[in-house]
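Asks: task: produce atomic coordinates for the following.
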Amino acid sequence: MNKKIGFIGCGNMGKAILGGILNSKKIAKEDILVSTRSEKSKNDIEKEFAVKTTLDNKEVARNSNILFLAIKPNIFKSVLSDIKEEISKETIIISIAAGISMNDMEEWLENNYKIIRTMPNTPALVGEAISAICPNKNIKEDELEEICNIFNMFGKCEILEEKYFHGFIALCGSSPAYVFMFIEAMADAAVKLGIPRNKAYKMAEQAVLGSAKLALETGKHPGELKDMVCSPAGTTIEAVTELENGGFRSTIIKALEKCAEKSQRM
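Replies: Okay, the predicted model is just below:
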């Protein structure tokens, strides 16, 4: 890809995307420029990723064909106002900020810029993100394909209407936290049953990874896969019954609803 990619801001999610892109080895480090707010964060990014960095957001805006805005929602408007005169009309602007709508960005930029709103998740760091992508009307079909190719460098992506983003944030943007809690709880139970802690974590992590891969690769309904494990009067159905008694599914549903409601209020 013969494009210059810029990052304004590089927090946890920005680092996940940057790391995922670099790990794909499809884009040269020399074609990436990152701006940060402090000298310390600038030095940290240089040390961790060996890419060019700056404290000047305008420099990144001027020199990027594809511009990631990986900044907090509360400073989004002021940063856009500061850099908008530096951005070419051919530059593709990609936002990963929760709570910042396409309408917000178009209003703050004032003119017809190419904008894509996205929501990735942190498994980008290991090439297994799932990202939602929503383009505005100025994005051409080949440009959208190009952006999808970038996101596929560190996982999978889905084109999604913006009205579904709150649900996507609850389902995918925040879900790594739920899964990590599940892994931790499984490992705690294993330790209680006598399995050493370091082994318990590895085994729980592989069990979750393998189960997800089985669902993805077979295409079978999760309920069908669950039933395959649950032998009549067996051990697994005992565990499943206890989970149901504890409100396992309803708690997950309520948690995702709360997450989506918070996203709507932001």
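
Asks: from here on, just use CA atoms for contacts and neighbour counts.
Replies: Noted.

Asks: now do the helices in the stretch 101-250 of the chain.
Replies: In the stretch 101-250 of the chain, the helices defined using DSSP state H, counting those that start in this stretch lie at 102-109, 141-151, 165-168, 175-192, 197-218, 222-229, 235-245, 248-265.

Asks: deepest of the ones you listed, which one?
Replies: Among the helices of the stretch 101-250 of the chain, helix 165-168 has the highest mean neighbour count (mean count of other Cα atoms under 10 Å), at a mean of 22.

Asks: who touches stretch 218-225?
Replies: Stretch 218-225 has contacts (Cα atoms under 8 Å, 6 or more residues apart in numbering) with Ala215.

Asks: how distant is that stretch from the center of its chain?
Replies: 25 Å (Cα atoms, centre = their mean, to the nearest Å).

Asks: sorry, back to before: among the helices of the stretch 101-250 of the chain, which is nearest Ile17?
Replies: Proximity to Ile17 (Cα to Cα) singles out helix 141-151 among those, at 8.3 Å.

Asks: which strands or helices does the closest one pack on?
Replies: In terms of contacts (3 or more Cα pairs under 8 Å, 6 or more residues apart in numbering; DSSP states H and E), helix 141-151 is packed against strand 129-135.

Asks: please give the structure of this sequence too, so both can be compared:
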Amino acid sequence: MKNPLLKTMKIGFIGAGNMTQALVKGMVESKEIRPDHIMVSNRTQGKLLKLAEQFQVQTRAHNQEIIAECDVVIIAVKPQDFSTALEGLTGQFSDHQIVISLAAGIPFDSLEKQIPTGRLVRLMPNTPSIIGRGVIGFMSPDEDEGFVSSLMDDLFGGLGYVMKVDNEDQFEALMISCSSGTGFVFEMMMYWQDWIAERGFADDVSRKMTIETFLGAALLAAQSEGIEIEELQSRVTSKKGVTAAGLTSMRELEIERGLRISFEKAAMRSKEISRTQK
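Replies: Reported below is the predicted structural model:
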């Protein structure tokens, strides 16, 4: 059941980038939040005008106005811009406000130093949220965990799968596997498309073949409840067959090891960003 307070809450965004646009789209299309209850500020006017025209949300010239007017404040800026966006404003949050940070690499101890009041939440959507197929992870130390969890589901459920994580390590793993991981999947898709195109297929056909292969495999897994992915793979792999030959080569080339190293490199970079924010 949706929180009845949702209809009266005012939701504010500091920053109007791609993720803000995706979140606003999901909120407006859910019809649970009135567009005129959504407010957005940004350093430049272009993106604000686009949001106002497309979704009929309100815009504000200053970040301070977002903090003063909204029950939920979503800070949707890059980590390196976080402190600048809140410069001179950190004491203006109130205890009742939900303050959501989308900034990757800024852990809770750093957030609490910059925002000493308010009910803090870290949130990490990934780009498929734009089409309602995202993974949206969040964590919060708030004692009223049930309220926060319910609110996150209500606010972001229209964008995909909303899940709570228990600690910073899990949050980092979710960010790398689902947010950065989307980029890793696109990298593999580019290799796929290039190989097909090299065999004489037109670029648009190669792209379509690649997308449908990845999409079909993902949907098959999603609709095969109770069946492990390994079992689904075995169903398309006959002994000494074509698929088996390719899989053997992938394993000999240690594709898994390469992917794991990529994940760990991303994790190392995340920790580097965290250290610069403390």
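
Asks: wait, which of the helices of the stretch 101-250 of structure 1 is closest to Ser88 of structure 1?
Replies: Nearest of the helices of the stretch 101-250 of structure 1 to Ser88 of structure 1, taken as Cα to Cα: helix 102-109 at 11.9 Å.

Asks: which part of structure 2 matches that closest one?
Replies: The aligned range for helix 102-109 of structure 1 in structure 2 is 108-115, by TM-score structural alignment.

Asks: JSON lines for the helices of the stretch 101-250 of structure 1, including distance to Ala129 of structure 1?
Replies: Formatted as JSON lines, these follow (distance: least, Cα to Cα, whole Å):
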{"stretch": "helix 102-109", "distance to Ala129 of structure 1": "22"}
{"stretch": "helix 141-151", "distance to Ala129 of structure 1": "8"}
{"stretch": "helix 165-168", "distance to Ala129 of structure 1": "13"}
{"stretch": "helix 175-192", "distance to Ala129 of structure 1": "10"}
{"stretch": "helix 197-218", "distance to Ala129 of structure 1": "13"}
{"stretch": "helix 222-229", "distance to Ala129 of structure 1": "20"}
{"stretch": "helix 235-245", "distance to Ala129 of structure 1": "28"}
{"stretch": "helix 248-265", "distance to Ala129 of structure 1": "19"}
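
Asks: of all these, which one comes closest to Leu80 of structure 1?
Replies: helix 102-109 (6.8 Å).

Asks: which residues touch the closest one?
Replies: Counting by Cα under 8 Å, 6+ apart, residues outside helix 102-109 of structure 1 touching it are Lys77, Leu80, Ser81, Lys84, Asn112, Tyr113, Ile115, Ile116, Arg117, Asn136, Glu162.

Asks: and what of stretch 158-166 of structure 1?
Replies: Outside stretch 158-166 of structure 1, the residues that reach it (Cα under 8 Å, 6+ apart) are Met102, Met119, Ile130, Ser131, Ala132, Ile133, Cys134, Ala260, Glu261, Ser263, Gln264.

Asks: quick one: the alignment partner in structure 1 of Ala221 of structure 2 from Arg117 of structure 1, how far?
Replies: Using TM-score structural alignment, the equivalent of Ala221 of structure 2 in structure 1 is Ala215. Counting by Cα to Cα, to the nearest Å, the gap from Ala215 of structure 1 to Arg117 of structure 1 is 28 Å.
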